[in-house]
Structures are given as C-alpha cells and as structure tokens.
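S.K.: predicted model, plus sequence, below.
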Amino acid sequence: MTDVSAGTLAEMLDERQHLLEIALWMFGSESTADRIVQETYRRWYALDDEERAGIVVPRAWLTRVAGGICLELLAAPGPLPVPGSAGAPAPRPRPAMLPAHQQARPDQGMLVRHDRVARRFAAACDLGDAAALRAVLAADAIVVSDGGGKLRAPVRPTYGADAVARFVTSLLAGRPGTEVAVESVNGRTGLVLRQAGRAVAVVGVSVAEAEITAVWIVLNPDKLQHWHRP
C-alpha cells in the first residue's frame, strides 16, 4: 500500500514548524518544544491505519494533540515532566546513513555508472519532471523515507516506477527557495536539499545497470545536522 498522505516536503516542514511554534509559545524552550513535537508525532504513529485514514485534516489533529500535550505538562504538579517516549537522551547527531549495502566500496566503473544515473535523477528532481524520473527508474523501483518520527513522513515504502516517480515529484513539489545539490552520500553520488543552508533532505539511490532500483530519503532532522552549510 502506498502512503502519500503526508504531502510534499515543503508541507511536512511547514507542519513541523507550526507545531514547534505552538510549543515555543507555551514554554519558550526549544528543547521542550522539540520533545513536545516528538511526542505529538509518536501519538500519530501509534494510531493504526484505519484511525489515520479517518483523520480528514491531519494538521488540525496534530495541532490539537500538541496543544493537549502542552496543557498536560502545564497541569502536572512539580517539575516539568518529559512527555512520553521522548524521555531518553537524544543520540548524538550523525550523518544521514542509508542501507548498509550502499556503503560497500565499489570499483571505479561502478562509481562512474552510478554517478551518471544519479545525476540524471537529480536533474529530473530539480525540474520536477515525473516523466524523466520514470525513465531513469527500474520497473520495480522502491522509495523509502525516514522521518524518524519527527515529521509526518510516509510510513510504508512505495513500489513501482510510476508510483515512485509520482511520490518523488509530489514530495519535492512546492519548495521555493530549496537548493538541490549533487553531493557524495555514503561514498556515492546523491542529492542534498537545503533551505537557507539548512539540509531538509538527503537522498541516496541504488543503481543497477542504467536504472535506479531504490530511492532512500532521509528526512529526520536529527540525521541532517551534519549536512547543514553556512
């Protein structure tokens, strides 16, 4: 099943910022606000498929939940408690990592072929050209995105060249001010998307012959800090 209800990358980032602003307004602490947003998304992912499908306007639901968590914390006696599963200390930020098989050291010919295909993919992404994306994808291509529970990213992989092309085009649409840069991702050519120097997505691809077989999109803010630029 394809889960594309999360909308575009621009919409997801705007949604997260909206929730952060609610929590900041209530508490004035960025660390507390981040924990509140994380707990809000944890509750979203705790729903089953049928419950999520029944939510007509997810942003409104998330806003109500974030506000409710704020009220719960304000009403709690004693020191400010840490909401939900966010109590564990945050791991030290690491570079965005993609599946282990992409980290092997291929020969130079494979790297050159990978670079050529990845750059075709990057050009199609930059133009938002679904047909060009479809042309570089294998028929059974897959796309997987990782929001780390901190963005309302799709919870399932998307399969098939047509569906993957639509997914990627939709995800990257509506992104004014976003720079698409071709950079090394785990030792191979990939893409980094930035807004005002801050990375908002890192994209890696798996290549077989002249086609892309898998697209890996890291959206988790904790994994993107390494990719920020002045």
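M.R.: Happy to help now that I have it.
S.K.: okay, CA-based contacts and neighbour counts for the rest of this
M.R.: Fine.
S.K.: residue 23 in helix, strand or coil?
M.R.: helix (DSSP: H, G, I helix; E, B strand; the rest coil).
S.K.: ok, it to residue 11 distance?
M.R.: 19 Å (Cα to Cα, to the nearest Å).
S.K.: likewise residue 198?
M.R.: 16 Å.
S.K.: so residue 131, which state does it fall into?
M.R.: helix.
S.K.: burial count for it?
M.R.: Counted with other Cα atoms under 10 Å, residues neighbouring residue 131 total 13.
S.K.: skipping adjacent residues, who's closest to it in space?
M.R.: Of all residues not flanking residue 131 in the chain, residue 165 sits nearest, at 7.6 Å (Cα to Cα, 6 or more residues apart in numbering).
S.K.: any idea how far the host helix or strand of that neighbour is from the chain center?
M.R.: Here residue 165, judged by DSSP states H and E, is contained in helix 161-172. In terms of Cα atoms, centre = their mean, to the nearest Å, the centre of helix 161-172 is set 14 Å apart from its chain centre.
S.K.: alongside the first one, take a look at this:
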Amino acid sequence: MSSPQEDDQLDPGLDAIMKERRQLINLAYRLLGSLADAEDVVQDTYVRWYAMTPEQRDAIVSPGAWLNKVASRICLDLLGSARVRRENYVGEWIPEPVPDRTEWAAVRPAGTATDPADRITLDESVSMAFLVVLESLTPAERVAFVLHDVFRYPFNDIADIVGRTPAACRQLATSARRRIRDAQAPTRPANRQTDVVRNFKQAWESMDIDALIGFLDPGAVSVADTGGLVEAGARSLEGAEQIASGLVALLHRMPDLTILERMVNGRPGLVIEQDGVIVSVMALEATDDRVTHIWVMRNPEKLRGWRTEPQG
C-alpha cells in the first residue's frame, strides 16, 4: 500500500483539488440547507473527478471551476427531488443547523478577518432566517441567486450550470432577490443580538412567563423540526404568550434540561442538553429588543454532527 507521501507524488495536483473541499461544502450547504446532503454532493463531485482519465483531468484548465460547476449541477438536480421528499416529511422542515461549539463570548468582533474556511458559520448568508427564505425559491432561482449574489459567479457561468441564457439567469436572480427582500424583516446584527437572546434565556431559566412575554415580539413564531422522530413540538407556535407558556411548561416537565449559549449558523442561539446529550438546537432572530422567530431543531438525525465530539 502506498503512503500519503507517495500518493502526493503520483498525483501532485491532489492537494490543490482537496483544498477545494471547504469551498464546495460552503456552496452546497447554501444551495441545499442540509450539511449531510452537502457532504454527499462533494463526495459525488470528487467521484466524478477521479472517474476521468488523467489525460481528461489534465485538459481541464481550472479544476476548481470544474468542481464547483459539477457540484452546482448536482445540487440543482437534488433541489427538485428535495421538494418531493419534503412534501412527505413528518411535521415542519427547517434547514439543518451547522454544528458549532462556539460560545457567544468567543465570537470575533464584526470586521475581524477570518479564515475562508470559517465562512460556513460566520457568513450572514448562512443565518437560519436567510436559509428559511431560500426554501421558498424555485430550484433555478435559488441556484442563480446563491451563485451570483453570494459567490459572485458571472451570469455566463451560471447559464452553463442552469441550462438557461445569461439574461434568463439574471432575471431569476432578480426575482429571488425581490422575494428575499420582501420576506425578510430588519434584524439586529449578530453582535447586537447577544443581549436580546441572553435576556430571553435568563427569563426562560427563571420560568418567568411575564418576563419571557416581554422579550418576545407579540407576533413571534416558533417552528420545531422533529422529523416525526421525537414527541411534541411538531407544530408551530404563534404569539408571545403561547410561546412563553410552552417554554415554561417544558422546563416544568423536564427540569433537568441545561440551556447553553452557543452560536447557531453565525448568530447567538441556544443549545439544549439533557444528561449531557444535545436534544435541541435553537436558532433565534431578533428585531429591535425582542425575539421574532425561533427555529428549533429536534430531529435527532439532523443533530448527529452536534453530538459528535470534534476531532483533535
């Protein structure tokens, strides 16, 4: 069996190819809203790369561009089938939160330079609110918008991926941009949302319904994704009083829960543990000084990454 060093000598371009992996994960996650699906797409993309002969690979001027194009096409196909799968999904479906053990206190100040590999959790385009709105777009709109507005692809390249003219792709992105603008309410920057979510957390831990109601917008909405695999929480809750009552009732019923301050898709969120095991991940969005949206991931299949210890 050859050693890794020997493999690199046999394929000197391997290192450059594998460095594209994080970029591909970033792209596929934004297009699909599922980290598990994004990883499958990247695996499939590399399989197609190595299915070619060495001569065919050598003929490709920009391997990175080729990999991104193939990954985008696979995502476009998956988005069509994903709609069918989600029609049969038990309860509400929300995007899969990206595993992140970062505490709020460890968050870098706005404007601090970060490694491109950190973009999947720190970039605004991966916030839960943004990903939820992307779910309302058609597959072609989502691909055109994400590739152009997030990753700055030119419309000529997008046209080759989507199979439409550059002008049509421009229209797709414009339509998506309009729908996203209309659907999204102004929100606090992540570094200013910390106080709002911390006040919310403290009121919840104190089981103070009145305080909780005060930290929730009157029209607040809470959505839970259980996948039909855990009890309760499969329906949406609307209104500050209903949400506050439900949260306090949960702690009365399960007093052994621990509420942790963690970053969830680049914004201050909460992670709920029971007996040291993560059972829920909550993404929150705030406008002014109140929480307006809560997305609760309870589906254990979508929490696998959160429950796996990071490799040292």
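M.R.: Yes, it's here. These numbers come from a predicted model, not from an experiment.
S.K.: superposing both, give me the TM-score.
M.R.: After superposition, the two chains reach a TM-score (TM-score structural alignment, normalised by the length of the first structure) of 0.52; 137 aligned residues with a Cα RMSD of 3.0 Å.
S.K.: and residue 23 and residue 11 of the first structure? Which one has more around it.
M.R.: Just comparing residue 23 of the first structure and residue 11: by other Cα under 10 Å the higher neighbour count belongs to residue 23, 25 against 18.
S.K.: pretty sure the more buried one is touching residue 38, no?
M.R.: No: judged on Cα atoms under 8 Å, residue 23 of the first structure makes no contact with residue 38 at a distance of 11.1 Å.
S.K.: what's the neighbour count on the residue nearest to residue 20 of the first structure when sequence neighbours are not counted?
M.R.: Once flanking residues are discounted, residue 20 of the first structure sits nearest to residue 33: 5.7 Å by Cα to Cα, 6+ apart. By other Cα under 10 Å, the residues close to residue 33 of the first structure number 22.
S.K.: ok, residue 84 of the second structure next?
M.R.: 10.
S.K.: cool, residue 158 of the first structure as well?
M.R.: Residues near residue 158 of the first structure, counting by other Cα under 10 Å, number 25.
S.K.: what's it aligned with over in the second structure?
M.R.: Under the alignment (TM-score structural alignment), residue 158 of the first structure pairs with residue 237 in the second structure.
S.K.: before we move on, what about residue 127 of the first structure?
M.R.: Under TM-score structural alignment, residue 127 of the first structure pairs with residue 206 in the second structure.
S.K.: can you show me the strands along the first structure?
M.R.: According to DSSP state E, the first structure carries its strands in the segments 137-146, 158-159, 178-185, 188-195, 198-208, 211-218.
S.K.: what's the third one aligned against in the second structure?
M.R.: Across the second structure, the stretch matching strand 178-185 of the first structure (TM-score structural alignment) is residues 257-264.
S.K.: the matching stretch vs the first structure, average offset?
M.R.: On superposition with the first structure, the average gap between stretch 257-264 of the second structure and its aligned counterparts reaches 0.9 Å (mean Cα distance after the TM-score superposition for the first structure).
S.K.: and the match of residue 158 of the first structure, how far is that from residue 121 of the second structure?
M.R.: 27 Å.
S.K.: repeat for residue 87 of the second structure
M.R.: Computed as Cα to Cα, the residue 87 of the second structure to residue 121 of the second structure distance reads 28 Å.
S.K.: same check on residue 274 of the second structure?
M.R.: Counting by Cα to Cα, the separation of residue 274 of the second structure from residue 121 of the second structure is 25 Å.
S.K.: more neighbours: those two, which one.
M.R.: residue 121 (21 against 14).
S.K.: returning to what we had before: right, and the strands of the first structure - which one's nearest residue 111 of the first structure?
M.R.: strand 188-195 (6.8 Å; Cα to Cα).
S.K.: what sits up against the closest one?
M.R.: 111, 114-115, 118-119, 122, 177-185, 199-205, 227-228 (Cα atoms under 8 Å, 6 or more residues apart in numbering).
S.K.: returning to what we had before: in TSV, list the strands of the first structure along with distance to residue 95 of the first structure.
M.R.: Output for the strands of the first structure, formatted as TSV (distance: least, Cα to Cα, whole Å):
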stretch	distance to residue 95 of the first structure
strand 137-146	13
strand 158-159	24
strand 178-185	9
strand 188-195	12
strand 198-208	10
strand 211-218	10
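S.K.: residue 50 of the first structure is nearest to which of these?
M.R.: strand 158-159 (18.5 Å).
S.K.: next, the contact list for residue 222 of the first structure, please.
M.R.: By Cα under 8 Å, 6+ apart, the neighbours of residue 222 of the first structure are 93, 94.
S.K.: tell me the counterpart of it in the second structure.
M.R.: Counting by TM-score structural alignment, the partner of residue 222 of the first structure is residue 301.
S.K.: same check, this time on residue 18 of the first structure
M.R.: Going residue by residue (TM-score structural alignment), residue 18 of the first structure aligns to a gap.
S.K.: number of nearby residues for residue 18 of the first structure?
M.R.: 16.
S.K.: find the nearest non-adjacent residue to residue 198 of the first structure, please.
M.R.: Nearest non-adjacent residue to residue 198 of the first structure, counting by Cα to Cα, 6+ apart: residue 228, 4.5 Å away.
S.K.: what's the match for residue 83 of the second structure in the first structure?
M.R.: Checking with TM-score structural alignment, residue 83 of the second structure has no match.
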